[in-house]
Every structure is written in structure tokens, then in C-alpha cells.
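**Q** Okay, predicted coordinates and the sequence, questions at the end:
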Amino acid sequence: MVEIPKLDENKSKTEIVNFIKDKIDDSGVDGIVIGLSGGIDSSISAYLSCEAIGEEKVLGIILPSSTTPTEDTIHGKEIAIKLGIDFIEINIDNILNEYLKVLKTDSKEAIGNLKARIRMNILYYYSNLNNYIVMGTGNKSEILIGYFTKYGDGACDAEPIGHIYKTQLRKLAKNWEIPDEIINKPPRAGLWDNQTDEEEIGMPYELLDRILYMLIDENMNKNEIAKILEISIKEIERIDEKIKNNAHKSKIPDSI
């Protein structure tokens, strides 16, 4: 049986904290801005940022909309209070509605991506205002399959947990002061009503991560992966297609 390696929480914490410290030093900035969605990824990124440079140099921004579950906003505030960081809450609906007066679209995907880009505009506004950098919250599972908005939640100055799979993060979070209610709730971006990550991806993260680990880290044959996981080869090919089709999201734009 091929299993995703268990990460040592102390070693992982030290590596990421040092990475963040180096990024701050190299950038010559005064601190970190981070969007707090109330989910596990942003909570971990905020926690590690505080460990690296101190809570007084970390600013949390909570950016709900009408489709954001109420508990996510509550959890964003709770993690900010727990970590002792300053935070600002801005509802983005008024900004979104001004866009939609001009754009006149009813595409939920287009509107969802627009919300993500509005949020990133606000994060970078506060970044510029304070001479901070924007800390990313993407994990390895999302980054590999391109499950993020280009120039939206994918836009940042550093990805401290971008090398760690979602299922690995859930285990690490238990030792990193992240409340159980945040760890155990369904992952979601709240970009439209009743949206969840796993429904959009088409499988639970436990299965996705095992596919990605065997496909990318172990470079295993697709047929072999399908046999081990007892799933259709079409599911492996579907994930592989996501990886290939969305690779552009993580690349610097081409030039002549």
C-alpha cells in the first residue's frame, strides 16, 4: 500500500517559520497581510506567520460576501483573536455589485472568480498601505490541480504551505493550535451558495491526495494507481488532465 508520508510537526513548523523569516528579510518589508477565510489553510498560514515574525506584525483581513457561510466569518475572527493579531472585516458585496452593474453576467463561476480577485485587490491595498507582503494560503493539493483563481486567491508573495497536501495539513493542524471546528468542517471558498471544494473537485481530499502523491511524487503508472486505489482509470486521467490544463496558473506569463 502506498501512503502519503506523515510529516513531523516540529520539523515542518521550523522549516516554514524559517522560510517566512527569510522572505520578510529578503523583501525588506515590515510585516504580513493574510486573508482569513475561517478555513484550515488560512488559519495555519496565519499561525505560522505569527510564529515567524510575531503577532504584532501580522494583519488579518476578513472579506465575507452574501454567499459566505456565517460560521466561516466567525471562525476567521476567532482565529485572529486566538492568535492576537489585528484584523479588519470588509463585506465585499457592495464592490461586487458595482462590477456587476457594468458586467451584467449571471455566470456563477465568473462571479466567483471575480469575488476572489476583489479580495486579492483589497489584500494588496493593505499590503501597500503598511509595507507588508501578502501571505498565500494555498496547499499542494489545490496548487497541483489548479484549484484556485488566477490573480485571485492564487496571487500572493509567498506560499508557506504550498508544499503540503491537504490531508497532511489536517494532521499537522492538530498540533498547531488550530481549533477542531475549523479542522473538521468541509473545505469551501463560499464563492456561491452551498459551494464545497470536494464537490467541485469531484472526490474527497483523501482520495485526491493519494492520486496526486502516486502520480507526481512517486511517478507511478496510471493503471497501477487505479488498481491500488480500486477506482476507474478515468478518474486518474481526469485528475491528470486538471494538472496539465491548469499548469499555466502557476507560471510566469510567457514573453518573446
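**A** Nice, thanks for sending it over.

**Q** Please count neighbours and contacts with C-alpha atoms only from this point.
**A** OK.

**Q** Do a quick rundown of the helices in the stretch 51-200 of the chain.
**A** 70-83, 93-103, 108-130, 140-145, 166-173, 180-184, 197-201 (DSSP state H, counting those that start in this stretch).

**Q** what's next to the second one, contact-wise?
**A** Right, helix 93-103. Residues outside helix 93-103 that contact it (CA atoms under 8 Å, 6 or more residues apart in numbering) are Ser65, Ser66, Leu114, Lys115, Ile118.

**Q** unless I'm mixing things up, the fourth one is touching Leu191, no?
**A** Yes. Between Lys115 and Leu191 a contact is recorded at 6.9 Å, counting by CA atoms under 8 Å.

**Q** still on that earlier bit, quick one, which of the helices of the stretch 51-200 of the chain gets closest to Leu212.
**A** Closest to Leu212 of these, according to CA to CA: helix 140-145, at 7.4 Å.

**Q** chain center to that closest one: distance?
**A** 9 Å (CA atoms, centre = their mean, to the nearest Å).

**Q** same question, stretch 174-193
**A** The answer for stretch 174-193 is 11 Å, by CA atoms, centre = their mean.

**Q** Name the residues of that stretch that are buried.
**A** Going by neighbour count (16 or more other CA atoms under 10 Å), the buried part of stretch 174-193 is Trp176, Ile178, Pro179, Ile182, Ile183, Pro187, Arg188, Ala189, Gly190, Leu191, Trp192.

**Q** do stretch 62-75 as well
**A** So stretch 62-75, judged by 16+ other CA under 10 Å, has buried residues Ile62, Leu63, Pro64, Ser65, Thr68, Pro69, Asp72, Thr73, His75.

**Q** can you check stretch 16-33 too?
**A** Buried-residue list, stretch 16-33, by 16+ other CA under 10 Å: Ile16, Val17, Asn18, Phe19, Ile20, Lys23, Ile24, Gly31, Ile32, Val33.

**Q** looking at it, the first one is touching Pro160, isn't it?
**A** When you say that, I think you mean Ile16. Yes. Ile16 lies in contact with Pro160 (CA under 8 Å); the separation is 6.0 Å.

**Q** Can you pick out the most distant pair from the buried residues of stretch 62-75?
**A** Every pair of these checked by CA to CA; the farthest is Ser65 and His75, at 14.8 Å.

**Q** Turn the buried residues of stretch 16-33 into a markdown table, including secondary structure and distance to Gly39.
**A** As requested, the buried residues of stretch 16-33 are exported to a markdown table (DSSP: H, G, I helix; E, B strand; the rest coil; distance: CA to CA, whole Å):
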| residue | secondary structure | distance to Gly39 |
| --- | --- | --- |
| Ile16 | helix | 19 |
| Val17 | helix | 20 |
| Asn18 | helix | 23 |
| Phe19 | helix | 22 |
| Ile20 | helix | 20 |
| Lys23 | helix | 24 |
| Ile24 | helix | 24 |
| Gly31 | strand | 22 |
| Ile32 | strand | 18 |
| Val33 | strand | 16 |
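
**Q** And here is the other one:
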Amino acid sequence: MSDRESAGRSVHLDDVEAVADALAADIRDTVRRFRRTGAIVALSGGIDSSVCVALAVRALGAGRVQGVTLPDKESSAETAGLARLAADSVGVRCRETDITPVLDALGCYDDRLAVVRRLEPGFDPDAGDTFSVEFQPATGDGDRLQTFALNAVRDGQARRHRLGGRDFLTIMAATNQKQRVRTLMTYRIADEENLIVVGTSNRLEIDQGFFVKFGDGCGEAFPLRPLLKTQVYDLAEFLGVPEEIRSRPPTTDTFSAPQSQEEYFYGTSVEMGDALWLAWHEGDDPARVAQRLGLAAGDVEKFFGLYARRAAYAEYLRTTI
């Protein structure tokens, strides 16, 4: 039995069509409330933004929806192509703008590279070296719930270095510029074309703070706000999101090294994470949850503690949503 079958069964949508209609109606009502003529969706080639653009078309019609994709030099080679595929599948025009020059001018790449080279001397992006930041779940009986590590990939070999607080903050502060520049560019089009911006964050991302304040945390409508990731996949299938997008593992597409959202933030599969978070949110007993999901009770308790801490930390972030 797969993770999705064992951990996600209870979180699937019962009436996908009714949910799609309700979310589309919310987008339509938001456009009317703000007296705009349509909507724009920043497309990453991922499942969330692809579902959002399909919902926007369901709400308004393809002629009143625009897509925009804003890759940079560290984006996956698939990003722009999958973004265009998502737009084409629902008949939406999609603009593409490379934001590398803006990020370069802001010091995004140089500031992060200085940290990487201090931990991994000789690191050279021009020679094909890549890096990412990875979430490290707590192990053993210690109180520490999480750490982050630099994953430097050179000559096909990955080397991990624990990131201290200042180094982690420097890398993430520079990295967050990507989301903020993308939002800036999206609103440039939205303001000129009299459109609302459709935010693409889902329920767990909003609750746990997996978004950037004044970056992808900005928008007038957030249709995925009530949905777990598993439920987003339910909608994607119903709305006809292309299989190439639905079958692609969720990625951050943030650093130069390929990286899944599991490695970066969640520490577990999408489906298992949905089941664990929902159990925590509903106040389930960790021991019963562990038995139901086939996990150790101690591991469930650590995830519950992590969710509680993240929810408290993300409170200030949610002022933008």
C-alpha cells in the first residue's frame, strides 16, 4: 500500500466538483468585489499554481485570466515549459520574464555564495557545482526538533554541512528575494491590466509558514487556502491538469540543486504529512495516530510539536494572507 493510500485516504475530497465550483465562485466574487476585470496567476509549473489557473478559468473564462512565469538562472529546466503547459491546457496566455538580472543586482546570488564557499571551500557554480538547503528532522531523544543543512553537490557527490543560525538566515533572506521579485513583477502586470492576483498557497503552507511574507504570501484570492495538498491533487485530476504536472514530485525550485519539498520543509511525504498535520490540528492522540499510520509514537509527538511551533511562528506571516 502506498503512502497516499495509507496516509491520505481520510483527507481526500468527497465531492470534488462541488469544491471546484465553490472555489471558482470565490475567485469570481473577489474580482467583482475589487472591481477588477480578471485575474493573473504566477505559474511555477507545479501542482498548486496549475490548479489555481484552472480554477480561475472555471470562474472567469480563459479570456479574463493571464499567466506569468518568472524563472531565474537556478530554476529547473522544466519550470517554464510546465508553466506554459499549464496555461495552454486551459487556453490562457502566459508571459515569461527571466528575473536573473534583478536578483543579481540585489546581491541574491553573491550573498548566498559567500556562505556556501565558507562552508565548502572551492565551490564553483561555473564548474557545475550546485547547492540546496535541506530540512533535517530531529533524531534520537534530544529536545531539538529540527535543523537545516547545506547540501553542496560537486562532481556528483553531495556534502552536507550543518547551517548555523546566521548562515541559515543569510541564505534564506537572500533566497526570499526571489519570491518577492516574482510578486513585484506579477503585481506590475496586475495593476496595469486591472487584475487580481491569485495566491497559490495551500492550507498547510499557510498554517505552517511555508511562504514568503510580501512574496508568494500576497494575493487577493487564495482558492487553495482550505485544501490539504492531497486535496489539491484531487482537484488537479478533476480539472484536467496535465499528467506531466500531476506526476511531478513537488519541488521548491529555489536553489541550484534539485530538491523536493519533503527535503526542504516537510520532512515526510506529502500524503503522510497531510495525515499527520490534520491529526494534530484535530487534537488526535499521538499514540492512536502512530498506530493508524504505522509510525512510532515518539516520532508523531515530534511532528506534533513541530507543527505547533511552526503555527505559532507563522502567525505574524499570516497578516499578509
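**A** Ah, there it is. Quick caveat: nothing in here was measured; it's all calculated off a predicted structure.

**Q** Which position in structure 2 pairs with Ile61 of structure 1?
**A** Using TM-score structural alignment as the criterion, Ile61 of structure 1 maps onto Val68 of structure 2.

**Q** neighbours of the aligned partner of Pro101 of structure 2 in structure 1, just the number please.
**A** Under the alignment defined by TM-score structural alignment, Pro101 of structure 2 corresponds to Asn94 in structure 1. Look at Asn94 of structure 1: counted by other CA atoms under 10 Å, it has 11 neighbours.

**Q** Skipping its backbone neighbours, what lies nearest the equivalent of Asp284 of structure 2 over in structure 1 in space?
**A** When structure 1 is aligned by TM-score structural alignment, the residue opposite Asp284 of structure 2 is Met220. Nearest residue to Met220 of structure 1, sequence neighbours excluded (CA to CA, 6 or more residues apart in numbering): Met214, at 5.5 Å.

**Q** can I assume the one you found sits in a strand?
**A** No. The assignment for Met214 of structure 1, made by DSSP: H, G, I helix; E, B strand; the rest coil, is helix rather than a strand.

**Q** I'd assumed Asn91 was in contact with Ser65 of structure 1.
**A** Yes. Counting by CA under 8 Å, Ser65 of structure 1 touches Asn91, with 5.6 Å between them.

**Q** Would you agree the match of Asp284 of structure 2 falls within a strand?
**A** No. Using three-state DSSP, the assignment for Met220 of structure 1 is coil, not a strand.

**Q** so who does the equivalent of Gln177 of structure 2 over in structure 1 touch?
**A** The alignment partner of Gln177 of structure 2 in structure 1, by TM-score structural alignment, is Leu114. Applying CA under 8 Å, 6+ apart, we find Leu114 of structure 1 in contact with Leu96, Gly152.

**Q** And Leu114 of structure 1, how far from Tyr124 of structure 1?
**A** 15 Å (CA to CA, to the nearest Å).

**Q** so what's the residue nearest the centre of structure 2 closest to, chain neighbours aside?
**A** Centroid-nearest residue in structure 2: Thr252, 6.1 Å away (criterion: CA atoms, centre = their mean). Nearest residue to Thr252 of structure 2, sequence neighbours excluded (CA to CA, 6+ apart): Gln261, at 5.6 Å.

**Q** now for that neighbour: what does it line up with in structure 1?
**A** Match for Gln261 of structure 2 (TM-score structural alignment): Asp197.

**Q** on that earlier part again, any idea how far Val17 of structure 1 is from the match of Pro101 of structure 2?
**A** Taken as CA to CA, the span from Asn94 of structure 1 to Val17 of structure 1 is 37 Å.

**Q** How many neighbouring residues does the residue nearest to Met220 of structure 1 have?
**A** Neighbour tally, Met214 of structure 1, other CA under 10 Å: 18.

**Q** quick one: contacts for Ala226 of structure 1?
**A** Contacts of Ala226 of structure 1 (CA under 8 Å, 6+ apart): Ser232, Ile233, Ile236.

**Q** So which of those residues is surrounded by the most neighbours?
**A** Ranked by the number of neighbours (other CA under 10 Å), the contacts of Ala226 of structure 1 place Ile236 first, at 20 neighbours.

**Q** Setting the sequence-adjacent residues aside, check what's closest to the aligned residue in structure 1 for Leu317 of structure 2.
**A** Under the alignment (TM-score structural alignment), Leu317 of structure 2 pairs with Lys249 of structure 1. Distance criterion CA to CA, 6+ apart; nearest residue to Lys249 of structure 1, sequence neighbours excluded, is Lys150 at 5.7 Å.

**Q** ok, now how distant is the aligned residue in structure 2 for that neighbour from Glu74 of structure 2?
**A** Counting by TM-score structural alignment, Lys150 of structure 1 lines up with Lys213 in structure 2. Lys213 of structure 2 sits 21 Å away from Glu74 of structure 2, going by CA to CA.

**Q** now swap in Phe222 of structure 2 and tell me
**A** Taken as CA to CA, the span from Phe222 of structure 2 to Glu74 of structure 2 is 27 Å.

**Q** can you check Phe303 of structure 2 too?
**A** Here Phe303 of structure 2 is placed at a distance of 31 Å from Glu74 of structure 2 (CA to CA).

**Q** what do you get for Gln259 of structure 2?
**A** 12 Å.

**Q** shared neighbours of the two, anything?
**A** By CA under 8 Å, 6+ apart, the residues touching both Gln259 of structure 2 and Glu74 are Asp253.

**Q** rewinding a little: in contact with the match of Ile61 of structure 1, which residues are there?
**A** Val68 of structure 2 neighbours (CA under 8 Å, 6+ apart): Ile40, Val41, Ala42, Leu43, Cys94, Arg95, Glu96, Thr97, Thr186.

**Q** quick one, strands of the stretch 151-256 of structure 1?
**A** In the stretch 151-256 of structure 1, no strands are defined using DSSP state E, counting those that start in this stretch.

**Q** which two from the buried residues of stretch 16-33 of structure 1 end up farthest apart in space?
**A** So, the buried residues of stretch 16-33 of structure 1 by CA to CA: farthest apart are Asn18 and Val33, at 17.6 Å.
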